[in-house]
Every structure is written in structure tokens, then in C-alpha cells.
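[1] sequence first, then the predicted structure:
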Amino acid sequence: MSRRAIVIGGGVSGLASAALLAHDGWDVDLVEQADRLGGRAAVWEDDGFVFDAGPSWLLMPEVFDHFFRLLGTSLHDQLDLIRLDPGYRVFFEHYDDYVEIHADRARNVALFGSIENGADVALERYLESAEEAYQLAVRRFLYSTFERTTSVLTPDVIRRVPRLAVLLTRSLGRHVAARFTDQRLRQILGYPAVFLGTSPDRAPSLYHLMSWMDLADGVYYPQGGFGALIDAVARLARDAGVRIHTSTEVTTLRIDRSGRRPRVTGAEVASGDRTTVLTADVVVAATDLHHVETELLPRDLQTYPETWWGRRDPGPGAVLVHLGVRGELPQLAHHSLFFTADWDRNFRAIFSAPTQVPEPASAYVCRPSATDPSVAPDGAENVFVLVPVPADPAIGRGGRDGTGDPMVEKVADAVIDQIATWAGIPDLADRIVLRRTVGPRDFAAGLHAWRGGALGPGHTLTQSAFLRAGNASRRVDGLLYAGSSTIPGIGLPMCLISAELVLKRLRGDRSTGPLREPLAAGVHR
């Protein structure tokens, strides 16, 4: 039987999908419009600095290890993974002292107790609940295609239905506020909602499971940066026989309407001034789902037409700032968070119409050179800043050395000043030797990101689990989806799992857990 596949998109989910399919016996072409692989996790290099252009936190290492073991290797064999201590440092507006989250659960429990009386006991209970929710999610939800939603109604889930109902209908913000009084602790426990593309008052409290990851399981970093992950997955894909085409864009999906149901037969691709046709039995769109559905398919074959997207939350946009800084910056940890005092106002500005860029804005700062000397020249620091803003391309594009659009550069100037003031680095601006910004319009243009979103559709209640966009077209046979737009959601671990869900769908596997390691090739319908 012919088993040819095209994968659209060379980000983590596309590369992982291609590697798994090729390992399973498929003949695979991967098409990436950019001149380099990585997608949101691409790498940008200049003057001896190596910047991760997107993801910079590594959580859930067991998901990465499972993926690699499916392919007959391991996380240890592919990446030099470091557990960060401190995991991250948090600066608070109007507070002189920062708070550090450690790599040790017991120390974090003691830390909470030192800030608020009784918060140590409360955190222990919170983390116990978070771990239980996390283990249930991995066992029953994250690895499910939801091809039949009843498949997740296992005895262990049914027993927890009353508790799950509460966790799904109460917001993370309310869940945290009921247990902790100190605003700093509330912010530390609520901020993971941003990693899910939403805010604490919009994320279901089921996602308190995120705090088990960073407060108990730990925050990790792959030596060499996240480009090392892209290189590892791309290498495994090529070793399995995948043909990778960069600087090549899919312009049209080929559909055969002659049968009982329309079926994908391939794609037209453009590279420079040359257009060719790639034939396939299956197409995996591991790129922005809005673009695929509304631009590459005719209206009558769209599972998710524009009217569907009009009722959805795109998650936040972002202004990214890459800085090369002369001298050392011990005031910053590998990861640092800067939280504004008016927390609710900050999130309303981003998510509630009419949206606006918050002033001041909470921000995330990464200094990978604190851990990895390979990412900056001797005597310099690598600094990556992310400022959540509305998902709105009108905010503009970035540029080199202050040449981006005015609003983007205004955000960059403000956050550099904020870091300098809150972290006590008064000469920070004077020590910058390289500056590059990225704005929401760059995400829209370079990644086809819906509304210029930085992460993907936010994990609100109606955009989580089986309520999120599914991983298969309901109108075109052979057209499958992977990546942050679809199940299970946002983040590198979720993108790896989404690739596995593609394979499970093709195999007719409706189980709720991970596939058995290593992957047994050739198991399919």
C-alpha cells in the first residue's frame, strides 16, 4: 500500500511528526517556508550571540524522553539537560527584594511559609493536588486524540468527575486566592496561565497542575539552547529518511472530490519562482491552523471556517527583545519574571476589548548565558525579553537597533528601563551592544500566526482538551493537524505529543496513554 506523507511546517511539531511517520514506514516530505527549521523555536545568531527566538523553558522532561525513546534513543543521548537552580527569580513592583524559586520542593515550601504564615502547609496541599491532576492529565487527556470523547471516561476519571467539574468551572485565579493571601505568592502560582496563552482569571483551575512542574519537578535547560532540540529532532527525521525542503511554501492543498468523500492527494509548493506538486496519501499540517483552514482549503471544505475563529481566543501577542549586553549581569537569574502590582489591569489590557499594550507591563527575561557560555561572546551576556501584549498585528513589526515600528520600540525601551530599575542595573541601556525586536506583525508574516499571536489559541475552558480544535479535518480525509493550534495545546511538550497523536490517529489507536516504547513500525489501519 502506498504510504506517502507531506508535513507542512518545520517547527517542533512538524519535525516530530515527520520523524515518527518515517520511523513507522511512511515516505515523508517536510516543507518549511523559512530558510531554517524551528518555527517558533528557531534560532537567531549575530556577532557571536545565539538567541532562542521563542521557547526558553523546558518543563516535563519525561515527555521529551518518551518521544526520543519511541525513536529508539533517549533524552540523555540527544540533549545535555541541566536542572536550573534557582529555577527562576521573581521581581515585584514596589518590593525591594526578589523571590527565588528553587529546584527543591522542600525549599519552595519553606519559602512560601517564610512569606505568609501557614502558606507552607497550604503549598504542600496545593502541590499534592497539582501532581494528582498532572498524572491524570498525562494518563487520560494529553495523549488522547478524542476521536471518541467517551474513551476518556475510564473508572479513574469517572471517580473524579465531581472534583474535575469544580476544577474546570472555577478559574485558576480564584483557586489560588482561596488558599493564599500574599499577592506575591498569588502571582507566582497564577502566572503559569500565561504559558498557556491566557490569564489566571480565564484559565480553568485544573491548570494548577502547572505549579507542580516548576515548584516540584523543576525547570530545565538544554545546553546549547533550544536550537539543540531542533537539531536533534531534525537529525532523527533525516536519519529515518525524511526529505526536508526549506524556503518552500505550500500554496494549495490538492483535493480529490471524485469519491464518496473529498480526500487530500498532495500539495502545490513554491520555492523561489518554481512551483511543483508533491503527491501524498496524508498531509499533516503542523503550522497555524487558521492559515491552513482559511487559506489553503476552499470554504466548503473548512472544518474551522472564519466564523468559528471569530468566537475563539487567540491568546496573547508578544514583543520580543534580543539584547547583547557588555559585561556581566549577576542581578538576573537564568529566568527572571517581572510582575506589576496591578495584576488584573495588566491582563485586562491584553485580553479584554478594547485591548491595549499595558503600561507598565509584566515581563519575562531570560539570561541563558548564566548557564551556557556558548550563547554569548566572552565578556558579554545574552538577554531575551518577552513582553505579553494583545494579539494584534497593528502593534507592528520589530527591527535591528531601534528600527522597528514605533509601538514595538516603545515597548522595548520601557521594558529595558523597567529591568534596569527593578533589578538594580542602572547602566543597562548603555551596555547594550546588540538589539533586535520582534512584534506581532512579525509573527503574522513569518509564521502565519492567527492575529499575530505568539503562542497559539489560549487554554480557556472552551479551548482545552476535547473542546480544542481536533487533529483531523472532518471534511477532508487524510488531512491531519499538529502543533499548538490543536490538541493537546501550547508548549514544546504539547507539540511533541501532538505529533504522536497524528500517528495514533493514523493507526486507529484510541487509547488515552502514550504509545509503547520503542515504536513498533508498520502498525496501521
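    Now that the structure is in, tell me what you want to look at.
[2] from here on, just use CA atoms for contacts and neighbour counts.
    OK.
[3] list the buried residues in stretch 51-61.
    Across stretch 51-61, burial judged by 16 or more other C-alpha atoms under 10 Å covers 51, 52, 53, 54, 56, 57, 58, 59, 60, 61.
[4] who's in contact with it?
    40-45, 213-214, 217-222, 225-227, 322, 366, 375, 382, 384, 491-493 (C-alpha atoms under 8 Å, 6 or more residues apart in numbering).
[5] again with stretch 426-440
    Counting by C-alpha under 8 Å, 6+ apart, 317-327, 391-402, 404, 408-409, 412, 416-417, 420, 451-454 sit against stretch 426-440.
[6] and the helices in the stretch 51-200 of the chain?
    Under the criterion DSSP state H, counting those that start in this stretch, the stretch 51-200 of the chain carries helices at the ranges 61-70, 75-78, 105-115, 119-136, 155-159, 161-169, 172-177, 183-190, 192-195.
[7] next one: the stretch 401-525 of the chain
    Using DSSP H, counting those that start in this stretch, helices in the stretch 401-525 of the chain cover 406-423, 440-447, 492-507.
[8] output those helices in CSV, with distance to residue 192 appended to each entry.
    Listed next are these as CSV, based on distance: least, C-alpha to C-alpha, whole Å:
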stretch, distance to residue 192
helix 406-423, 20
helix 440-447, 21
helix 492-507, 15
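[9] nearest to residue 298, of those?
    Taking C-alpha to C-alpha, helix 440-447 is the member of the helices of the stretch 401-525 of the chain nearest to residue 298, at 20.8 Å.
[10] state the distance from the residue lying closest to residue 371 once chain neighbours are set aside to residue 384.
    Nearest residue to residue 371 in three dimensions, chain neighbours excluded: residue 334, at 6.7 Å (C-alpha to C-alpha, 6 or more residues apart in numbering). Remark: distance between residue 334 and residue 384 (C-alpha to C-alpha, to the nearest Å) = 10 Å.
[11] ok, structure two:
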Amino acid sequence: MSRVAVIGAGIAGLATAALLGADGHDVTVFEANAEVGGRVGRWDAAGFRFDTGPSWYLMPEVFEHFYRLLGTSTADQLELVRLDPGYRIYFEGRDAAMDLYTDRSRSADVFEAIEPGAGAALGRYLDSAAETTRLALDHFLYNDFSAPGTLAVPAVLRRAGRLGRLLFQPLDRFVAGRFRDPRLRQVLGYPAVFLGTSPSAAPSMYHLMSHFDLDDGVWYPQGGFRELIDGIDRLNRSVGNRVVTNARVTDIRVEHGAARGIRYLDAGGTAQQVDADVVVSTADMHHTETSLLPVRSRSRSDASWKRGDPGPGAVLVMLGVRGELPALLHHTLFFTEDWSVNFDRIFGAVPSVPEPASLYVCKPSASDPTVAPPGCENLFVLVPVPADPSLGRGGIDGAGDRVVEQVADAVIAQIASWAGIPDLAARIVVRRTVGPGDFESDFNSWCGSALGPGHTLRQSAFLRGRTTSRTVRGLYFAGATTVPGIGLPMCLISAELVAKAIRGDRSAGPLQEPLARTAVA
């Protein structure tokens, strides 16, 4: 039985620990903050309960598979509701909003009403997205790419030409070749933002994202996303694992080229040392490499990191609002007309905060009466901005740094104007902001990135961070900054990749359900 130290108790850390504990290892998780969850946090104020991180529940089959590995199911762990319409979009300069559904035929009707022929084109687009999704799940997402032969299989080789085009053609060009109306192009291109990049930088392989929201559907766990974390934490503890909070890991101990444990500061600031046979870091990869590992054990140079793309930063705005807001659905997007300028200001050579900004608003009170007092609404606003911690930190009731609060004021006014809610600002009774500086200080995020390294060509699939360290034996990585990438489902898969690697399983597919124990060292 191996002694395992897991760094970080976000979803990836807890999921990794649960799988390794179920495999018979002796696992302890070390979390710097007072509570588990990482970015999947919760904030309560004046009867409002806010999710402070992820708010889209997509790829339900990935969650179901993870739960089944541990002998349970999604139905046993969560109360999910399907959102229909899935989301609403407001376009700058357009009076009418667009609602999109989880029923493909209804979404096709929406497309057709805007552009003749677009309904049928959407069907073909989603067929391609579904095929690409199946290929990704079977051969890429559950693959740590340590065995190149896993890609030399008929299903992949038959599609080699198509896969090459999907990898090297940007998503925006792929979409533009099928739809003319700029609104439809925006709808199908914007998922790139949830992958930490822009439609012009994301490979068109990621058009598969449209399968998840327009075919699989958009879901919501009643009680909020904290319910997801709390459930995985219970599963983690149920297999005998331990979680130590207020434990800020300061370094990974490396002896003779192998991980031998960690050092951390406890709640009182006292240095502690823990021996381990295996270390799994689910902390930000940049932080792990540049702060936790000795220089001789790092796999990337400073110059390499400077050439990388940390993904976007974000300003988050949490608002408790008196009265109802029927103009907003559970998920509502706001798209600027000058699309390319918006993204260039976030990702370009001379970054700056877009104004107006394309942004996202979540109103969970549309589906969950427990997140706001009666007669009130709960709003979570995400504004993509450059990954730059100097933009500042947020605060409560306008107490954040100047730029962050200015962004919040601007987007409140923008939502009020575009959605026809002229008295929105006057009805706000709770306000909290979060800025890139908070992501850097609270989560050791590279450049204050909100999501993780962008899914550009150079940072996707086998070019992304590795599951197994190339320089330190017994060191593994999980989370949004390594393979397969950004998002809650991807973090669950990254946990499974660690479990597979420790087993010596280099296959391309998921583990067999339920988790069958193997002999461990």
C-alpha cells in the first residue's frame, strides 16, 4: 500500500484521492484554505447563497462514469434539473434575444429563422460535433499519451485527415464556413471562452462543445455546485482518506530523483514534513513547477512559461437583487458586436479590459429557490479580462480595487441596458467582486488566470501538461492545468488518469466500472 500525498482539495484533488483510496492506497489530502473545494466555492450573505466558481453542468456521462467507479451514481449523489431553454443570448445593437434549447429541432428552428438553410446546417454541425465527441471520449480524453500506440488504431487512423484539419483549422473559420450570420457564428464560437481561449485560437476540434449544450443538454445540481464538491468529499472520506485543511504546501521533497513527500505550513504557521511514496499535485502546474519543486527537478524553463498562454483572467460579480428578473434565464450571455476587438483586448499583444464586454450571467434562482430569499434573485456575472493580477482584487459592497469595481459598475449598467432592466443597480442589496489578483493569491493561479491554460493548439491533448512528471519519479499531476484540460468533467478525467498511471494502465479509454482493485505496491 503506497502512502500518497495529494496537494489541493479542489474537485481534482478530492476525486484523485477517492479513486486512489478505493484502490487501496493510504491517502492524505493537503489543502491551503480552510475549506475544501478550490474554485468550486460558496459564499453566503443576507439569505443569498452564491456559487463562486463553475456554474455549467455539462458532459453528464463523465460524472456518471466517475460515480460508478466508486460504486454509486449521479442519481444517488445529486438532484439534477435539466434547463430548457438551455440559455439566452443578448446581442449588442439587437432588440431581440435568442433562446437556445436542448431539443436539437427547436434550436434548428431558431437558426433557420435567422438564416435560411442554417437549421439544416446546424444539424450537420451537431452530427460532426457528436462524432468528434465520441472519438475524443474513446481515444483522447482518457488518454495520458504516454503510449503513442494508443492512437494507432483503426478508428483514429481512418479519420486522420479529418482530425488533422480539425486540429489546424481555427474554430472561427470552421464555423464561418458553415454559417453567414454573425450571431450564429458567435453562438457556436463562444464556447472557446470556456476553454480559456478565443474562437480564432481554439482548434476546430473543439466544435464538439456544441454537442454538450445543444444535444446532451445543460443541467443544474439543486443546492448549487457546492453539493457536487461536498458529495465527492464524502466519497473521499468514506474510503478512509484524510483531509488536512489550512495546510499550505511549501515544497515537494525530491530525493535521488524521486518524490519522497511534502513540507507544509499548518494553521499556526509551523513547518511540518510528511513522508510519502507518491505525490499528486492538483495545484496550478505553473505554481507546482516554479514554487514547489527544486530548480533541478523542473521540466520547463522560465522562457517556456513566458511563451505559454495562461488563459483569460476574470472579474466575478455576485449580486443579490430585490424583485424578479424575467429578462434573464438561468444562463444568459451578452455578446458585443465587435467580436474580434473584444477578444483582442483580452488575448492580444497589448491587453486591456474590454468595454463593453462579452460576458456571462448566471441566475440560479431561476431553478433553485434555496439560493435567494423569497422575491429576490441571485446573479453571478463572469467578465473575461486579461490574465493580469495587477488589475486588482475584489471586495464586498464596492470595497475592491478600483479597476475591478469599475468593471463591475460597467457590466451592471450593460446588463441593465441590454436586457431592459433600468432599475437593476438600485435593486442590488448584496454585492461582492473577485478579480485576477484574488485568483493569484487564493489559488496560486498563473498570471491570475481564472480557468487555466488556454486550449490553443500548443496547449491541447498531448501538448498540454502531463499526468506523470518527466523529471521526478512518483510525482503526478491532475486538475485543469494538465490533461485533458479545463472544466469540472475534465478535472474528473484527470483524476482517473492519475489512477490509471499509478496502476501502470496506459490505455486510451476509461477504467472499467465499478472500480476493480488491483494489487498495489
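    Nice, I can see it. As the structure is a computational prediction, the values presented were derived from the model and not from experiment.
[12] hang on, the earlier thing: wait, the residue nearest to residue 371 of the first structure sits on residue 372?
    No - counting by C-alpha atoms under 8 Å, residue 334 of the first structure does not reach residue 372; the two are 9.4 Å apart.
[13] spit out the residues that contact these two alike.
    By C-alpha under 8 Å, 6+ apart, no residue touches both residue 334 of the first structure and residue 372.
[14] who's more crowded, the two?
    residue 334 (22 against 17; other C-alpha atoms under 10 Å).
[15] trace the more buried one over to the second structure, please.
    Residue pairing (TM-score structural alignment): residue 334 of the first structure is matched to residue 330 of the second structure.
[16] so that match sits right up against residue 368, yeah?
    No - between residue 330 of the second structure and residue 368 there is no contact under C-alpha under 8 Å: 9.5 Å.
[17] in the first structure, which residues correspond to stretch 106-125 of the second structure?
    Going by TM-score structural alignment, stretch 106-125 of the second structure sits over residues 107-126 in the first structure.
[18] flag every buried residue along that stretch.
    Here stretch 107-126 of the first structure shows 108, 109, 111, 112, 113, 119, 120, 122, 123, 124, 126 as buried, counting by 16+ other C-alpha under 10 Å.
[19] how about the residues you listed, which pair is most distant?
    111 and 126 (14.4 Å).
[20] can you get me a residue count around the residue nearest to residue 64 of the first structure when sequence neighbours are not counted?
    Among residues not flanking residue 64 of the first structure along the chain, residue 75 sits closest, at 6.3 Å (C-alpha to C-alpha, 6+ apart). Using other C-alpha under 10 Å, the number of residues around residue 75 of the first structure comes to 19.
[21] which residues does residue 75 of the first structure contact?
    64, 65, 66, 68, 69.
[22] number of residues surrounding residue 45 of the second structure?
    Other residues within reach of residue 45 of the second structure, judged by other C-alpha under 10 Å, total 12.
[23] mind checking how far it is from residue 319 of the second structure?
    On the measure of C-alpha to C-alpha, residue 45 of the second structure and residue 319 of the second structure end up 10 Å apart.
[24] likewise residue 361 of the second structure?
    For residue 361 of the second structure, the distance to residue 319 of the second structure - C-alpha to C-alpha - is 10 Å.
[25] joint contacts of the two?
    Joint contacts of residue 361 of the second structure and residue 319 (C-alpha under 8 Å, 6+ apart) are 379, 380.
[26] residue 350 of the first structure pairs with which position in the second structure?
    Using TM-score structural alignment as the criterion, residue 350 of the first structure maps onto residue 346 of the second structure.
[27] show the contacting residues for whatever residue of the second structure lines up with residue 404 of the first structure.
    Residue 404 of the first structure maps onto residue 400 in the second structure when the alignment is built from TM-score structural alignment. Neighbour list for residue 400 of the second structure: 392, 393, 394, 433, 434 [criterion: C-alpha under 8 Å, 6+ apart].
[28] how many neighbours does the aligned partner of the fourth one in the first structure have?
    Aligned counterpart of residue 433 of the second structure in the first structure: residue 437 (TM-score structural alignment). The local packing of residue 437 of the first structure (other C-alpha under 10 Å) involves 26 other residues.
[29] just checking, residue 149 of the first structure touches residue 470?
    No - using C-alpha under 8 Å, residue 149 of the first structure is not in contact with residue 470, being 11.2 Å away.
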